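Student: Fold the following.
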Amino acid sequence: MMRGGIILLLLACMALPGCRALLTEGTADAAGIAGAGIAGAVTDDATLGAAIGLGVRSVADAGLGYVQRKVHAAAQQRIATAAGALKPGDVGVWSIAHDIPIEDDERGQVTVARDFGGPGFACREIVFSVDGGTAAKPSRAFYTATVCRDGETWRWATAEPATERWGALQ
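Tutor: Below is the predicted model:
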């Protein structure tokens, strides 16, 4: 019953933009508490109970990391697709409305700085913005990346996203 309540709380939090920080920071802790509750119902051994609690916490943390990587990959693909339709020097727009609301929807502009590669190997260096803030106080951040063509599809090719943009999460 306790586990079901925590899951419902986490799902309800995902629907609220202000709860994003609570979701990302509190998921592992909530899972640890839930795991401890499960362990308490299963065993009286403190060591085994702690191991179950830590295991549940680790699984929840890994699951949240997986979902965040999927959200970031979707944003990266939108940027790569927008950049693929441009010629060097042209400016286009990109945006994404996330299916899983653990991150704000994003938008910005993208430009192709240069094309490079060889026969059968086409890549582009791009500069893109992420626009945010409010109408009264807009904000804009700029980043660079590399996208490459895979058949007819342009894909994100930068090994590591900017840590300022994504934090320590890869």
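Student: For the rest of this, base every contact and every neighbour count on C-alpha atoms.
Tutor: Will do.
Student: can you map out the helices along this protein?
Tutor: In the chain, the segments counted as helices under DSSP state H are 2-14, 20-42, 46-84, 163-166.
Student: how about a markdown table for those, with distance to residue 151 added?
Tutor: Shown next, in a markdown table, are those (distance: least, CA to CA, whole Å):
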| stretch | distance to residue 151 |
| --- | --- |
| helix 2-14 | 36 |
| helix 20-42 | 36 |
| helix 46-84 | 12 |
| helix 163-166 | 28 |
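Student: Let me see the contact set for residue 60.
Tutor: Neighbour list for residue 60: 27, 28, 31 [criterion: CA atoms under 8 Å, 6 or more residues apart in numbering].
Student: One more, so I can put them side by side:
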Amino acid sequence: MWRLSASLLLCCLGLISGCTTSSIGSAVGAVSGVASSAATANPVVGYAVGVTMQAATDATIKYVFREWTNEQQNLMAHLAGELPIGETQSWQITRVIPLGNEQGQLQVVREIINPLVVCREILFTVEDKEQTMPYLAAICKRGEEWKWASTEPSVQRWSGLH
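Tutor: Sure thing, here's the model as predicted:
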């Protein structure tokens, strides 16, 4: 009887934890925790499995979104690197899964040349069904490629700007 009560308590705690983390990770953690607890008749094992599954799911989702952002930034940096200053060009990212598809316009505002690196300041928009949001960013030439230089989690370290 206490095992059933402990399993129900763990299930409720797993569902409540969804209020502070991603709901997908919480759901996966709760379901796998309850299933493991029931299969092993040990609520501690169920809790450990649930927490582990939630953490793994959340980390995977964050990784995918970082990679998608990096892909979008690389596309925009490539387009802006070839664009003459002052001209505008459309950009669009379309994914196999229709999640995170975005589009807009980008324009090179100015070029910043210094002894270390050549950079460009770009103005771009992200068009939504309801509104268009403008953003300002920087791209810099690294070797033969233009790379996103604005500080964001998806940008890799510049390794001494070479």
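Student: tm score of chain vs chain?
Tutor: TM-score of the superposed chains, computed with TM-score structural alignment, normalised by the length of the second structure, equals 0.73; 133 aligned residues with a CA RMSD of 2.1 Å.
Student: if we can go back for a sec, between the contacts of residue 60 of the first structure, which has the most around it?
Tutor: In terms of neighbours by other CA atoms under 10 Å, the contacts of residue 60 of the first structure top out with residue 31 at 23 neighbours.
Student: Can you tell me how far the residue mapped onto that one from the second structure is from residue 5 of the second structure?
Tutor: Alignment note (TM-score structural alignment): residue 31 of the first structure maps to residue 28 of the second structure. Separation of residue 28 of the second structure from residue 5 of the second structure (CA to CA, to the nearest Å): 20 Å.
Student: now the residue most central in space within the second structure: how far from residue 135 of the second structure?
Tutor: In the second structure, the centroid-proximal residue (CA atoms, centre = their mean) is residue 65; its distance is 2.6 Å. Residue 65 of the second structure is 19 Å from residue 135 of the second structure, where distance means CA to CA.
Student: ditto for residue 111 of the second structure
Tutor: 17 Å.
Student: neighbour-wise, which of those two wins?
Tutor: residue 111 (16 against 11).
Student: Check which residues of stretch 78-96 of the first structure are buried.
Tutor: Using 16 or more other CA atoms under 10 Å as the test for burial, stretch 78-96 of the first structure gives 78, 79, 80, 81, 82, 83, 84, 91, 92, 94, 95, 96.
Student: wait, what's in contact with the residue nearest to residue 132 of the second structure when sequence neighbours are not counted?
Tutor: Computed as CA to CA, 6 or more residues apart in numbering, the closest residue to residue 132 of the second structure that is not its neighbour in sequence is residue 126, at 5.7 Å. Neighbouring residues of residue 126 of the second structure by CA under 8 Å, 6+ apart: 102, 103, 104, 105, 132, 133, 134.
Student: same question, residue 124 of the second structure
Tutor: 104, 105, 106, 107, 134, 135, 136, 137.
Student: Could I get the residues you listed in JSON lines, plus columns for distance to residue 16 of the second structure?
Tutor: Listed next are these as JSON lines, based on distance: CA to CA, whole Å:
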{"residue": "104", "distance to residue 16 of the second structure": "38"}
{"residue": "105", "distance to residue 16 of the second structure": "42"}
{"residue": "106", "distance to residue 16 of the second structure": "42"}
{"residue": "107", "distance to residue 16 of the second structure": "45"}
{"residue": "134", "distance to residue 16 of the second structure": "37"}
{"residue": "135", "distance to residue 16 of the second structure": "36"}
{"residue": "136", "distance to residue 16 of the second structure": "39"}
{"residue": "137", "distance to residue 16 of the second structure": "39"}
